[in-house]
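Engineer: This is a predicted model, with the sequence first.
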Amino acid sequence: MMSWALLALGLVLVVEGLLWALAPHLVEELLAALRALTPEERRLAGLAALALGLALVWGARMAGAFSP
């Protein structure tokens, strides 16, 4: 279980690192756009991202990505 958590964290850091390395100006624009949102809108966006992430993990599991 811990190995899956480390794998997931590593993949998140790879994607985040690529974004910062390849498009730092875009990251600044995204952060400015987030500042313009209300806390409720940011919370809703976070919940939507959570739901999408869970759906992607469930879909990968159903496709056999986690089979031994």
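Structural biologist: On my side now, so go ahead.
Engineer: From now on I want contacts and neighbour counts done on CA atoms only, so please keep to that.
Structural biologist: Fine.
Engineer: got the buried residues for stretch 39-52?
Structural biologist: Buried residues in stretch 39-52, counting neighbours by 16 or more other CA atoms under 10 Å, are absent.
Engineer: what are the ranges of the strands in the protein?
Structural biologist: Using DSSP state E, the chain contains no strands.
Engineer: and Met38, how far is that from His25?
Structural biologist: For residue 38 the amino acid is Thr, not Met. Distance check for Thr38 against His25: by CA to CA, to the nearest Å, it reads 23 Å.
Engineer: and if you look at Val12?
Structural biologist: Computed with CA to CA, the distance linking Val12 and His25 is 20 Å.
Engineer: Gly46 now?
Structural biologist: 22 Å.
Engineer: got it, and Leu54?
Structural biologist: Distance from Leu54 to His25, by CA to CA: 29 Å.
Engineer: Put this next to the first one:
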Amino acid sequence: MIEMILLALGLVLILEGLVYALAPSLIEELLKAMQALSLSDRRKIGALTLALGVVLIAASHVFS
């Protein structure tokens, strides 16, 4: 179990690092766009992202 958690965290850090290394200006634009959204819209985006993550994890268990 701990191996899967470490693997998942490692993959997240790799993806985050790639975005910051390859497109730092895109991150700045994204943050500005996020600031323009209302707090409730940001919460909805967060909830949808969370739900998608749960679905992907569940799917990985079904297909393994």
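Structural biologist: Nice, thanks for sending it over. None of these values were measured; they are calculated from a predicted model.
Engineer: what's the TM-score here?
Structural biologist: Overlay of the two chains. TM-score (TM-score structural alignment, normalised by the length of the second structure): 0.90; 64 aligned residues with a CA RMSD of 0.9 Å.
Engineer: quick one: the helices in the first structure?
Structural biologist: Under the criterion DSSP state H, helices of the first structure are mapped to 2-22, 24-36, 39-62.
Engineer: counterpart of the longest one in the second structure, which residues?
Structural biologist: What it means is helix 39-62 of the first structure. Alignment of helix 39-62 of the first structure against the second structure: residues 39-62, by TM-score structural alignment.
Engineer: chain center to the matching stretch, what's the gap?
Structural biologist: Stretch 39-62 of the second structure has its C-alpha centroid displaced from the chain centroid by 9 Å (CA atoms, centre = their mean, to the nearest Å).
Engineer: which residues are contacting it?
Structural biologist: Met34 (CA atoms under 8 Å, 6 or more residues apart in numbering).
Engineer: mean shift between that stretch and the first structure?
Structural biologist: Comparison of stretch 39-62 of the second structure with the first structure after fitting gives an average deviation of 0.7 Å (mean CA distance after the TM-score superposition for the first structure).
Engineer: how far away is Arg43 of the first structure from Leu37 of the first structure?
Structural biologist: 10 Å.
Engineer: And for Glu16 of the first structure?
Structural biologist: Per CA to CA, Glu16 of the first structure is found 21 Å from Leu37 of the first structure.
Engineer: do Leu9 of the first structure as well
Structural biologist: Going from Leu9 of the first structure to Leu37 of the first structure by CA to CA gives 27 Å.
Engineer: ditto for Glu28 of the first structure
Structural biologist: Distance from Glu28 of the first structure to Leu37 of the first structure, by CA to CA: 15 Å.
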